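> Sequence first, predicted coordinates after that:
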Amino acid sequence: MKQKDPFKNLMNQINLNALFLTMNFQNGII
C-alpha cells in the first residue's frame, strides 16, 4: 500500500500544473 507508482504520481502533478497554467492564461493573469 505504501508502494506508489512514481510515474503515475508525476503525470498527475504535470496535469495539475498544466491545468493551473491553462486557467491562469484564460483568466489573463499571465
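Right, received. Where do you want to start?
> Please make it C-alpha for all contacts and neighbour counts, starting now.
OK.
> tell me which element the most centrally placed residue in the chain is part of?
With distances taken as C-alpha atoms, centre = their mean, Leu16 lies nearest the centre of the chain, 1.9 Å away. Assessed by DSSP states H and E, Leu16 sits inside helix 6-27.
> here's the one I want to compare it with:
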Amino acid sequence: EKLKEMGYQIIRFKNEEVYYQLEEVLNEIKSFF
C-alpha cells in the first residue's frame, strides 16, 4: 500500500515536471510571434 502511494507521488511529480517544461516551450514559441 505504501509502495503504491509512493508510485502515485512519483508519477504526479513527473507529470508536473513535464507540464512545466511544456509551458516553458510554449512561452518561448509565443515570444516568436
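The structure has been received and is ready for your questions. From a predicted model like this one, the values you see are computed outputs, not experimental measurements.
> Give me the TM-score for this pair.
TM-score of the superposed chains, computed with TM-score structural alignment, normalised by the length of structure 1, equals 0.71; 27 aligned residues with a C-alpha RMSD of 2.0 Å.
> quick revisit: show me what the residue nearest to the centre of structure 1 lines up with in structure 2.
By TM-score structural alignment, Leu16 of structure 1 lines up with Tyr19 in structure 2.
> distance of its match from Ile10 of structure 2?
From Tyr19 of structure 2 across to Ile10 of structure 2, the span is 14 Å (C-alpha to C-alpha, to the nearest Å).
> cool, Phe32 of structure 2 as well?
According to C-alpha to C-alpha, Phe32 of structure 2 stands 34 Å off from Ile10 of structure 2.
> do Glu28 of structure 2 as well
Applying C-alpha to C-alpha, the value for Glu28 of structure 2 to Ile10 of structure 2 is 27 Å.
> Could you do Leu3 of structure 2 as well?
Taking C-alpha to C-alpha as the measure, Leu3 of structure 2 falls 11 Å from Ile10 of structure 2.
> ok, now which ones touch Lys2 of structure 2?
Shown in contact with Lys2 of structure 2 (C-alpha atoms under 8 Å, 6 or more residues apart in numbering): no residues.
> in which helix or strand would I find Met6 of structure 2?
Short version, using DSSP H and E: Met6 of structure 2 is in helix 2-32.
> can you give me the offset of that helix from its chain's centre?
How far helix 2-32 of structure 2 lies from its chain's middle: 0 Å, per C-alpha atoms, centre = their mean, to the nearest Å.
> Which residues does stretch 5-21 of structure 2 contact?
Residues outside stretch 5-21 of structure 2 that contact it (C-alpha under 8 Å, 6+ apart): none.
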